[in-house]
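> my questions are about this predicted structure, shown below with the sequence.
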Amino acid sequence: MSSESTTTPEARLHNLGLEIPAVAAPVAAYVPAVRTGGHIYTSGQLPVQNGQPIHRGKVGAEVTLEEAQAAARQCTLNALAAIRAITGELSTITRIVKVTGFVASAPDFTAQPQVINGASELLGEVFGDAGIHARSAVGVAVLPLNVPVEIEMIVEA
């Protein structure tokens, strides 16, 4: 058995130099995540660190592709924080089922899937085969707080 298969998702994040933040406070009337049956649905998570967006603006204008990918990673960490608040630990996740990514895009920007790869690749690194998921990457005019990316997830746990 490889050491990767016996390592927890939290340990894999640590090995990547990442950690799960505190659950981000909602910016409106909702909860960060809800469990129903064997699934957990997260609300849309923004690229916020220490209460502040890490980037603002539209991808392809004020925000580069690389910055947007980093924002997608931060959104994913925030989604995992919301999930862990329900499960107690990430190792209870048996499958990342679906990721939906919203990208605030300049009118001529069409690389939304590459932006959301920031989330998908992180989930693959942390969860291996269980991190392979269905996905949508949607371009939008604007997102809350003028952030470039928002991610929501459905996981089985």
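Cool, the structure landed.
> please make it C-alpha for all contacts and neighbour counts, starting now.
Will do.
> mind checking the longest strand of this protein?
strand 95-104 (DSSP state E).
> contact partners of that strand?
Here strand 95-104 makes contact (C-alpha atoms under 8 Å, 6 or more residues apart in numbering) with 57-59, 112, 115-116, 120, 123, 130-143, 147-157.
> please enumerate the helices of the protein.
For the chain, the helices defined by DSSP state H occupy 3-6, 9-15, 65-87, 112-127.
> among the ones you listed, which is nearest H39?
helix 65-87 (10.1 Å; C-alpha to C-alpha).
> and here's the other structure:
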Amino acid sequence: MSSWSSRLSELGLTLPPVVPPLAAYQPAVRTGNLVYTAGQLPMVDGELMFRGKVAEGAEGIVSPDDAKAAARQAALNALAAVDALVGLDAIVQIVKVVGFVASADGFAGQPGVVNGASELIGEIFGDAGKHARSAVGVNELPIGAPVEVELIVEVKP
């Protein structure tokens, strides 16, 4: 493979613009050979894809399938933050994915939701996308988002 950028193109994907911070932080920070992203929400053109807590079958609730799609978008947004800081092609390994899922009472499907992020990473990076992961259920996320994703990425020196 010539580059991660070309792999993204092969998949028909483009990185979105970096989502501007909602508070006092940077979208991504490098220390040594690691880049840490801030938690990224499923923003598209300045708006959340979905809003609310995740559960099965309740009206006014984000479905697990929609939340999985939102996690995929949040991961794309995190990759955009990495790209803006060091360039996508500097990535050596995706080290860790952390996903937070705003969960309605009784919802325990966080791993399936965060698979939206993990599967995207696998599609793009193959073996270099094999990562450690946390999928955490939380009561609320910023601005009513159903998911938030952050990455830790190893980059070239």
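That came in fine, so what should we check first? Values in this document were obtained by computation on a predicted structure and should not be read as measured data.
> need the TM-score between these chains.
Put the two chains on top of each other and the TM-score (TM-score structural alignment, normalised by the length of structure 1) is 0.93; 151 aligned residues with a C-alpha RMSD of 1.0 Å.
> quick one: closest of the helices of structure 1 to P21 of structure 1.
helix 65-87 (6.2 Å).
> among the contacts of strand 95-104 of structure 1, name the buried ones.
57-59, 112, 115-116, 120, 123, 130-133, 135, 137-140, 142-143, 147-157 (16 or more other C-alpha atoms under 10 Å).
> in structure 2, which residue is closest to the centre?
Geometric centre of structure 2, nearest residue: A75, 2.1 Å, by C-alpha atoms, centre = their mean.
> contacts only, for that residue.
In this structure, A75 of structure 2 makes contact with Q40, A117, L120, I121, V149, E150, L151, judged by C-alpha under 8 Å, 6+ apart.
> so what does the third one match up with in structure 1?
Alignment note (TM-score structural alignment): L120 of structure 2 maps to L122 of structure 1.
> can you put the contacts of A75 of structure 2 in a markdown table and add distance to A70 of structure 2?
Formatted as a markdown table, the contacts of A75 of structure 2 follow (distance: C-alpha to C-alpha, whole Å):
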| residue | distance to A70 of structure 2 |
| --- | --- |
| Q40 | 10 |
| A117 | 9 |
| L120 | 11 |
| I121 | 14 |
| V149 | 10 |
| E150 | 13 |
| L151 | 15 |
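> gap between the match of L120 of structure 2 and M153 of structure 1?
L122 of structure 1 is 13 Å from M153 of structure 1, where distance means C-alpha to C-alpha, to the nearest Å.
> then S3 of structure 1?
27 Å.
> check L80 of structure 1 too.
For L80 of structure 1, the distance to M153 of structure 1 - C-alpha to C-alpha - is 9 Å.
> how about D129 of structure 1?
For D129 of structure 1 relative to M153 of structure 1 (C-alpha to C-alpha), the value is 16 Å.
> ok, now L46 of structure 1?
Taking C-alpha to C-alpha, one finds L46 of structure 1 at 12 Å from M153 of structure 1.
> one more: A71 of structure 1?
From A71 of structure 1 to M153 of structure 1 the distance is 15 Å (C-alpha to C-alpha).
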